[in-house]
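In: My questions are about this predicted structure, shown below with the sequence.
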Amino acid sequence: MIDLYYWTTPNGHKVSILFEETGLEYSVRPVHIGKGEQFAPEFLRIAPNNRIPAIVDHAPADGGEPIALFESGAILEYLADKSGQFLPRETRARFEVLQWLYWQMGGVGPMAGQNHHFVRYAPEPIPYAIERYVKETARLYGVLDRQLAGRDYVAGDYSIADMAIYPWAKLWEMQRQRLEDFPNMAAWLERIGARPAVQRAYALVEKVNEDPQALLTAEARKLLFGQ
C-alpha cells in the first residue's frame, strides 16, 4: 500500500493519474491546503517543503523501511519504475520522456502557476505580471504544440511526461490562452481526457474537495501565499 498525500491541484492530479493508470494500490490522504494542513508537523516530516503531493511507500522494492517522497516529478519517476510502466528502461527512450517531464517541472508548472496567481489569486491586478506570465504560458504551449505535430503523445508512447503536463495544460482557459492557437495540443488534451484512468483520477475531486472555490477566500490566500 502507498499513501498519497493529495489535494485537488494540477500537481496532485499528476500522481493520482499515474496511480489509476498503473493499478498500484494506494490510499488517499487529503491535505487541505486552504486550511493550512500542509503545515502540520506530521506532514512536514514527509514533505519538508510543505507542498503536495507526497507519498509514503510502505512496501518499497528493497524490502526496507517505508520510503517517503515529495516533489511530483520524483514521485512520478519512482512510481513508474516501481510499476514498470510509462517510463522506458532503454536509455534513449527513457531520457526522451524525462526531458519532457523536467520541462514541465521547470517550465510549465512554475510559469502557469504564476499565471494562475496573478490572473486569479492576487489581491489586485498587476498588468505587467499578468502579461508576462500569460505570454510565457503561450510560448510554452507553442513548444508543446510543435512537439505534438505528427505524434499522439509528447515522447512517442504515452508516458509520465504526458501525465505531468496534462493537468496544467487542461487549465488553458483559466490561463487566458486560445486553444485554437494550439491545435495539436487541443487534440492531445482530448485524447488524454478520454482515458478512463484519467477520468477516475479527476473523479477524486468530488470525493475529496467539497468546495473547489475554498482556495479563493482571503484566509486561504494568507495560508497559501503568506499574505
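Out: Thanks, I have it. This is a predicted model, so every value here is computed, not measured. Numbering: from 1, shown residues only.

In: C-alpha from now on. contacts and neighbour counts both.
Out: OK.

In: surely residue 100 meets residue 155?
Out: Yes - applying C-alpha atoms under 8 Å as the test, residue 100 and residue 155 come out as touching, 7.4 Å apart.

In: another one to put next to it:
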Amino acid sequence: MIDLYYWTTPNGHKISIFLEEAGLPYRLHTVNIGKGEQFAPEFLRIAPNNRIPALVDDEPADGGAPLSIFESGAILTYLAEKTGRFMPTDLRGRQEVSQWLFWQMGGLGPMAGQNHHFGTFAPEKIPYAIERYIKETARLYGVLDRRLESRDYVAGDYSIADMAIYPWIVPHERQKQNLADFPNIERWFTNIRARPAVQRAYALVEQIAARA
C-alpha cells in the first residue's frame, strides 16, 4: 500500500493523477498547508523540506523497509519505475520524458508559482514583479506550445511529463494566460482534462473541501 501525503496544489495533483492512472491502491493523508500542518514533526520525518507531496511505499521493489520519498518529480520517477508505466524503457525515450519533467520542475512550476504569489497572494502588489512573472509564464507557455505543435503529448506517449505539466496549466487564468493564444496547449489540455483518471484525481479537491 502507498501512503500519499497530499494537499490540493499542482504538485499534489501530479501524484494523485499518476496513482489514479496506474490504478495503484493508496491511502490519502491530507496535509493542510494553510494551517501549517507541513511543519508537524511527523511529516518532517517524511518530507524534510516541509513541502507536499510526499509518499511512503510499504512494499518497495527491493522488499525492504517502507520507503519514503519527497519531491514530486522524484515521486513520479519512482512510481514510473515501480510500475513500468508512463516512462519509456529505451534510452532516448527516457531522456525525452526526463527533460520535460525537469523543465516543469525547474521552469514552469517555479515561475508560475511566483506568478500566483505576486499576482494573487502578496500583501503588496508590486507591478514590476507581477509583470515579470506573467511574461515569463507566457514565454514558457510558448515553449510548450511549440513542443506540442506536431505531437499529442509532450514526450511521445502520455507520460509522467504530461502529468507533471498539466496541473500547472490548470490555473492558467490566475496566471493571466489565455489558452486561445496557445492552440496546441489548448488541444493537449482538453484531451488530458477528459481522461477519467485525471477527473478522479481532481475530484479529491471536492471531497476534501466537503470535509473541511
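Out: Good, I have the coordinates. Small disclaimer: the values here were computed from a predicted structure and weren't measured.

In: Pull the residues that contact the helix or strand encompassing residue 80 of structure 2.
Out: With elements delineated by DSSP states H and E, residue 80 of structure 2 resides in helix 72-83, which encompasses its position. Defining contact as C-alpha atoms under 8 Å, 6 or more residues apart in numbering, one finds that helix 72-83 of structure 2 is touched by 11-12, 14-15, 18, 22, 52-55, 60-61, 69, 86-87, 101-102, 105, 160, 164.

In: Equivalent analysis for stretch 24-33 of structure 2, please.
Out: With C-alpha under 8 Å, 6+ apart as the contact definition, stretch 24-33 of structure 2 has outside contacts at 1, 2, 3, 4, 5, 6, 7, 19, 37, 38, 52.

In: Which residues are in contact with residue 169 of structure 1?
Out: Residue 169 of structure 1 sits next to 141, 189 when contact means C-alpha under 8 Å, 6+ apart.

In: follow-up on the earlier one: common neighbours of residue 100 and residue 155 of structure 1, please.
Out: Residues within reach of residue 100 of structure 1 and of residue 155 at once, by C-alpha under 8 Å, 6+ apart, are residue 161.

In: Average offset of the helix or strand encompassing residue 143 of structure 2 relative to structure 1?
Out: Element membership of residue 143 of structure 2 [criterion: DSSP H and E] is helix 127-147. In the superposition with structure 1, the average deviation recorded for helix 127-147 of structure 2 is 0.2 Å (mean C-alpha distance after the TM-score superposition for structure 1).

In: That helix: which residues count as buried?
Out: By neighbour count, with 16 or more other C-alpha atoms under 10 Å as the criterion, the buried positions of helix 127-147 of structure 2 are 130, 133-138, 140-142, 144-145, 147.

In: Helix 72-83 and the following helix or strand past it, what's the angle between them?
Out: Remark: after helix 127-147 of structure 2, the chain's next helix or strand is helix 160-169, criterion DSSP H and E. If you take axes from the mean of the first three to the mean of the last three C-alpha atoms, to 10 degrees, helix 160-169 of structure 2 sits at 140 degrees to helix 72-83.
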